[in-house]
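1. Sequence unavailable; structure follows:
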């Protein structure tokens, strides 16, 4: 017999609610609990199954909200790491600073574009593996981006020997690039406009997008 084919009456649901509320506030809960258990096996059985199903639905929704809230919080953590790191380094046009957060451990890593800027100079073997199938498709080498250097840090702190060992959907990248400003043409008006030097967030380049998609990571 399925729950949906034997839905309780509103009276049964109301009575169960009264019993559960009374149990919560009872001076002698053991006695009430014994009586309630007998009723759950008999006249309140359908109402109890209905309650359990509804409670399970609410629990799943709450857990999903908590997971999403945690994911958003950690994505902000990656962005904050990138912003903090960028503010400590020289403002050179085209510089990319990337924050990386591991959603499983909540560890955060940072990296800056340029092979000379790697915090760990040696490129990890798994990074070689990822880059080997990634391009190039953009007009620069595949190993110079901020995403590469921050991923290299993550890999050096892991025990991975193959890209297949990297957990799917567990990494989030956030990149910032420095725009030196200057005169640009406004696309809407067609008139020149002056932009001041500034940092701006950006997605992965086509080179990095290939291996980031391969490990099913996210850019934010």
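-> Yep, it's here. Not measured: the values here are computed from a predicted model. Numbers count the residues shown, from 1 in each chain.
2. CA atoms for contacts and neighbours, from now on please.
-> Fine.
3. mind checking the longest helix of the chain?
-> Taking DSSP state H as the criterion, the chain has its longest helix at helix 45-86.
4. and the residue of the chain most remote from its centre, what element?
-> Within the chain, residue 31 marks the point farthest from the mean C-alpha position, 47.3 Å out by CA atoms, centre = their mean. Assessed by DSSP states H and E, residue 31 sits inside helix 29-41.
5. Same question for residue 172.
-> Per DSSP H and E, residue 172 falls inside strand 171-179.
6. Just want the angle from that strand to helix 45-86.
-> 30 degrees (axes from the mean of the first three to the mean of the last three CA atoms, to 10 degrees).
7. elements contacting strand 171-179?
-> helix 45-86, strand 96-102, helix 146-156, strand 198-202, strand 218-219 (3 or more CA pairs under 8 Å, 6 or more residues apart in numbering; DSSP states H and E).
8. which residues touch the residue nearest to residue 108 when sequence neighbours are not counted?
-> Once flanking residues are discounted, residue 108 sits nearest to residue 101: 4.5 Å by CA to CA, 6 or more residues apart in numbering. Taking CA atoms under 8 Å, 6 or more residues apart in numbering as the criterion, residue 101 is in contact with 74, 75, 77, 78, 107, 108, 109, 171, 172, 173.
9. Among these, the buried ones, what's the PyMOL command?
-> Applying 16 or more other CA atoms under 10 Å to these, the buried members can be selected in PyMOL as follows:
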select buried, resi 74+75+77+78+108+109+171+172+173
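10. One more to weigh against that first structure:
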């Protein structure tokens, strides 16, 4: 560590570098070692957990040893890696844990402090990236499920609307893995009270009634299955909707945006359009 710089300045500089390094990885898979936590949320307790934690720590220390410039820092980080290696080699035994703790607070305290300074901000930022990647992956998966549900129903009627299916079919998915479909054929007679409550503030902006769409049929089935008694019970942002409409001109089904009627209640419950 450069003696001419304060310890706080050094920590701040390291954190900025760590944040930038993670930002560059946003679209790539984050290496497991980058996620290594000095103080994990759930403290390793079994011998197997301790061994796995130590092995990941060893990998993190070795990765930093290749990045730093000063030989003194490389030596300290190699010492950290060696300490982790001894702990993992000891298979998480009480004696290995005791020796690791004594090294960390004794002869190895400077090396451990350097490693902590480097690793902690990297782990924090890496976790944010991974959490966002997982959130986005789940979001995309739910949109795809809603689309697949509508397409599956659509494909059962390749010649368009009939006595069994209307001109619009819809798929509705929730973030818990549930799925529902709807059609614009005969919707009104199926609707329950809470669905009418959802539609109560909708202003008619199309040539058809506000209750007539496939999306309404799908949300009605969802509300029945959930047993909700009020619109307030619907979890905001947890639903994903996709619709297909039959084109007489092109003689085929086409994906479409929600109509001007449906978009009103879909936005009211924070539904995501697929």
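-> Thanks, I have the structure now. Quick caveat, the model's predicted, so the values are computed rather than measured.
11. Need the counterpart of the residue nearest to residue 108 of the first structure in the second structure.
-> Counting by TM-score structural alignment, residue 101 of the first structure lines up with residue 173 in the second structure.
12. likewise residue 131 of the first structure?
-> Counting by TM-score structural alignment, residue 131 of the first structure lines up with residue 199 in the second structure.
13. pretty sure its match contacts residue 213?
-> No - under the criterion of CA atoms under 8 Å, residue 199 of the second structure makes no contact with residue 213, lying 11.6 Å away.
14. Between those two, which is the more surrounded one?
-> residue 213 (27 against 20; other CA atoms under 10 Å).
15. ends of stretch 225-232 of the second structure, how far apart?
-> Chord length of stretch 225-232 of the second structure, first to last residue, is 16 Å (CA to CA, to the nearest Å).
16. no, scratch that, I was asking about stretch 180-200 of the first structure
-> From its first residue to its last, stretch 180-200 of the first structure covers 11 Å (CA to CA).
17. Check the offset of it from the chain's centre.
-> With CA atoms, centre = their mean, to the nearest Å as the basis, stretch 180-200 of the first structure stands 33 Å off its chain's centre.
18. what's the answer for stretch 185-200 of the second structure, then?
-> Worked out by CA atoms, centre = their mean, stretch 185-200 of the second structure lies 33 Å from the chain centre.
19. ok, now stretch 113-126 of the second structure?
-> Taking CA atoms, centre = their mean, the mean C-alpha location of stretch 113-126 of the second structure is offset from the chain mean by 23 Å.
20. repeat for stretch 74-81 of the first structure
-> 10 Å.
21. And for stretch 15-22 of the first structure?
-> Averaged C-alpha coordinates place stretch 15-22 of the first structure at 40 Å from its chain's average position (CA atoms, centre = their mean).
22. Relative to the second structure, what is the average displacement of it?
-> Mean deviation of stretch 15-22 of the first structure relative to the second structure after superposition (mean CA distance after the TM-score superposition for the first structure): 3.8 Å.
23. how about that stretch: buried residues?
-> Applying 16+ other CA under 10 Å to stretch 15-22 of the first structure flags 16, 19 as buried.
24. From the rest of the structure, what touches it?
-> By CA under 8 Å, 6+ apart, the residues outside stretch 15-22 of the first structure that reach it are 36, 44, 47, 48.
25. give me that answer again for 7 Å
-> Residues from elsewhere that reach stretch 15-22 of the first structure (CA atoms under 7 Å, 6 or more residues apart in numbering): 44, 47.
26. Over to stretch 198-206 of the second structure?
-> 210, 231, 260, 261, 264, 265.
27. related to what we said a few turns ago, could you look over the helices and strands packed on strand 171-179 of the first structure and pick the most buried one?
-> strand 96-102 (a mean of 28; mean count of other CA atoms under 10 Å).
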